[in-house]
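In: Sequence isn't available, so here's the structure alone:
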């Protein structure tokens, strides 16, 4: 048991919820006890009563009452010794606020059923002074390429806010079965999750849709190169960020992404190239979470997509510029 403490909100804690602040600084305090202290006014911020979802501001003083809970035993580390080396090999940019990685194809971002090794768990290997890199967005397991990670709470909030405000421009590369016509344009097609009959059963999929549950989805695209009429090297820019948006839109215009049997069916298979999904996050332009200046990062094409690009002699360093009048 300790006496009353007065803590000051630091710069990297700005915007953090009060309950999250307590979970970080006093992990032994159970949420129910936190709520009880808040109701009684024993916990105060800037001298006033507050709720658990109160966002903190720099320099504010937090009154912490005596805490009587017994500390909970810490969980043993789940990351493997080689995780730190593996993550380090993925890093393409790093400073004191953030880092960027080139995520390999097939690596899940977070855990789930039958998923024991994932990026989020591996990041624990980079913990330093109680801080570890934080996820601020996602990439599907089967998609490779550029991901941004925050190294501080403030950076995580600012990058998260930039994603929510669509202030981050992303360009993906894809191999499509069939060159789209016209060669460049905008796909403005609402999509929604629906239960679809597959064989004798049903499966939830994202499909073009109108009406209830349909969400606005917009994708810019341009053809960088072609190999005959059956294969196209596409650049795709999601204006909105819906689940499986690029895959659904590509299939909807008759140019499904190679390896995407879920949405492209048999057309998404191409003899001579990998059956894995050919979708890669190539570049991002975003405001740096510390100085807010715009910066652009690029991930080098890797894995099976690099092999496919060599097979078709596509330029793995091709430049992509988006016309201002594409929409």
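Out: Happy to help now that I have it. The structure displayed is predicted, hence computed values, not measured ones.
In: CA only for contacts and neighbour counts going forward, please
Out: Noted.
In: Secondary structure element for residue 273, which one?
Out: Assigned by DSSP states H and E, residue 273 belongs to neither a helix nor a strand.
In: my guess is it meets residue 309, correct?
Out: No - if you go by Cα atoms under 8 Å, residue 273 and residue 309 don't touch, sitting 9.6 Å apart.
In: residue boundaries of the strands in the stretch 101-250 of the chain?
Out: 134-135, 144-150, 169-177, 184-188, 191-198, 201-208, 218-227, 231-238 (DSSP state E, counting those that start in this stretch).
In: mind giving me TSV with the ones you listed and columns for distance to residue 160 and mean neighbour count?
Out: Formatted as TSV, those follow (distance: least, Cα to Cα, whole Å; neighbours: other Cα atoms under 10 Å):
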stretch	distance to residue 160	mean neighbour count
strand 134-135	9	19
strand 144-150	9	25
strand 169-177	14	24
strand 184-188	25	18
strand 191-198	23	15
strand 201-208	24	14
strand 218-227	20	20
strand 231-238	17	24
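In: and the comparison structure, right after this:
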């Protein structure tokens, strides 16, 4: 498979000396660590956190913490930055993956880009992955000055993914998320007969990060409040297609809540059921059956209410066709 190599963008020449930056209204609202990671392309994340913690980065001549949120008019001092650690390896981008992202665009304007993210593609490179949606989009849109995720999808989850093309759009969309103004609807094939009366699962979730960097989430009384609403869409022998609408946005929330309810999602390698997966062997399914089917939100520039739907991929459609023919 031919491969294109994209070198990490070079740092601005001003990075060889002290930089003084006045934060604009469009830049305000973001954490200083995220701002620096965007500004200092090619500088390791560990170095960025180090210069903030040591007080070498100043805001209005004062030390700040990495989580400090920049305000309009802030005067930011950035010290000279040198590559004291090895540079990140070049990003390897396979042409077929980039082409898949180009074909996956559902909607685009000057403020937004919306994808039907393929299963198996991470939203970001990192943690051993050289390619993600953002890296692919930057390859497709080399002139784009700003491309940032509004929200995330697990690597194996497909469906609607919202990307902001302006800082102002990102800020307004994040505000909608915070105020629970976005409606997200997923489709999931789960084990067994989901009870029609079970319309919501409320269970606090705790996220643990293992030494390997893997994230594992479990239900626990000391966890963060979490709620997912469920609706039966279609019934099969030993399986149910449900619509899952998360009220909160915790890591792996739908997957863990489905497991907690006794109905794990098909081919979930962390929270699933091997016997259920074997039952589905004849369907041709080999991926997590979780798909972000629709997203409703207000456009950050026009205020228009938008509902974007993402069709199921061939593997999910074939699985349902098999179930309807053999296990209805």
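Out: It's in. Because the structure is a prediction, the values reported are computed rather than measured.
In: Show me where the stretch 201-327 of structure 1 has its helices.
Out: Applying DSSP state H, counting those that start in this stretch to the stretch 201-327 of structure 1 gives helices spanning 245-252, 261-264, 303-311.
In: Contacts only, for the most centrally placed residue in structure 2.
Out: With distances taken as Cα atoms, centre = their mean, the residue of structure 2 nearest its centroid is residue 152 (1.5 Å). Residue 152 of structure 2 makes contacts with 123, 161, as judged by Cα atoms under 8 Å, 6 or more residues apart in numbering.
In: Looking at the helices of the stretch 201-327 of structure 1, which is nearest to residue 9 of structure 1?
Out: helix 245-252 (39.6 Å; Cα to Cα).
In: Quick check: the closest one compared with structure 2, mean distance?
Out: With mean Cα distance after the TM-score superposition for structure 1, helix 245-252 of structure 1 departs from structure 2 by a mean of 1.7 Å once superposed.
In: what range in structure 2 matches that helix?
Out: Aligning helix 245-252 of structure 1 against structure 2 (TM-score structural alignment) gives residues 253-260.
In: got a list of contacts for the matching stretch?
Out: Contacts for stretch 253-260 of structure 2 (Cα under 8 Å, 6+ apart): 190, 201-203, 205, 217-219, 226, 228, 244, 246, 264-265, 268, 271-272.
In: ok, now stretch 192-210 of structure 1?
Out: 189-191, 213-215, 243-245, 248-249, 252.
In: Longest helix in structure 1, by number of residues?
Out: helix 153-164 (DSSP state H).
In: Pull out the buried residues from that helix.
Out: 153-160, 162-163 (16 or more other Cα atoms under 10 Å).
In: Over to stretch 45-59 of structure 2?
Out: Quick answer for stretch 45-59 of structure 2 (16+ other Cα under 10 Å): 47-49, 51-52, 56-59.
In: Kindly report the same for stretch 54-63 of structure 1.
Out: For stretch 54-63 of structure 1, by 16+ other Cα under 10 Å, it's 55-57, 60-63.
In: swap in stretch 300-308 of structure 1?
Out: Quick answer for stretch 300-308 of structure 1 (16+ other Cα under 10 Å): 301-302, 304-305, 308.
In: Just put the residues you listed in a markdown table and tack on distance to residue 126 of structure 1.
Out: Formatted as a markdown table, the buried residues of stretch 300-308 of structure 1 follow (distance: Cα to Cα, whole Å):
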| residue | distance to residue 126 of structure 1 |
| --- | --- |
| 301 | 25 |
| 302 | 23 |
| 304 | 28 |
| 305 | 28 |
| 308 | 33 |
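In: Quick one: map residue 279 of structure 1 onto structure 2.
Out: By TM-score structural alignment, residue 279 of structure 1 lines up with residue 290.
In: Same question for residue 131 of structure 1.
Out: With TM-score structural alignment as the criterion, residue 131 of structure 1 pairs with residue 145.
In: how near is that match to residue 167 of structure 2?
Out: According to Cα to Cα, to the nearest Å, residue 145 of structure 2 and residue 167 of structure 2 sit 10 Å apart.
In: how much space between residue 161 of structure 2 and residue 314 of structure 2?
Out: Residue 161 of structure 2 is 18 Å from residue 314 of structure 2, by Cα to Cα.
In: for residue 193 of structure 2, same thing?
Out: Counting by Cα to Cα, the gap from residue 193 of structure 2 to residue 314 of structure 2 is 25 Å.
In: Out of the helices of the stretch 201-327 of structure 1, indicate the one that is most buried.
Out: Most buried of those, by mean neighbour count (mean count of other Cα atoms under 10 Å): helix 245-252, with a mean of 23.
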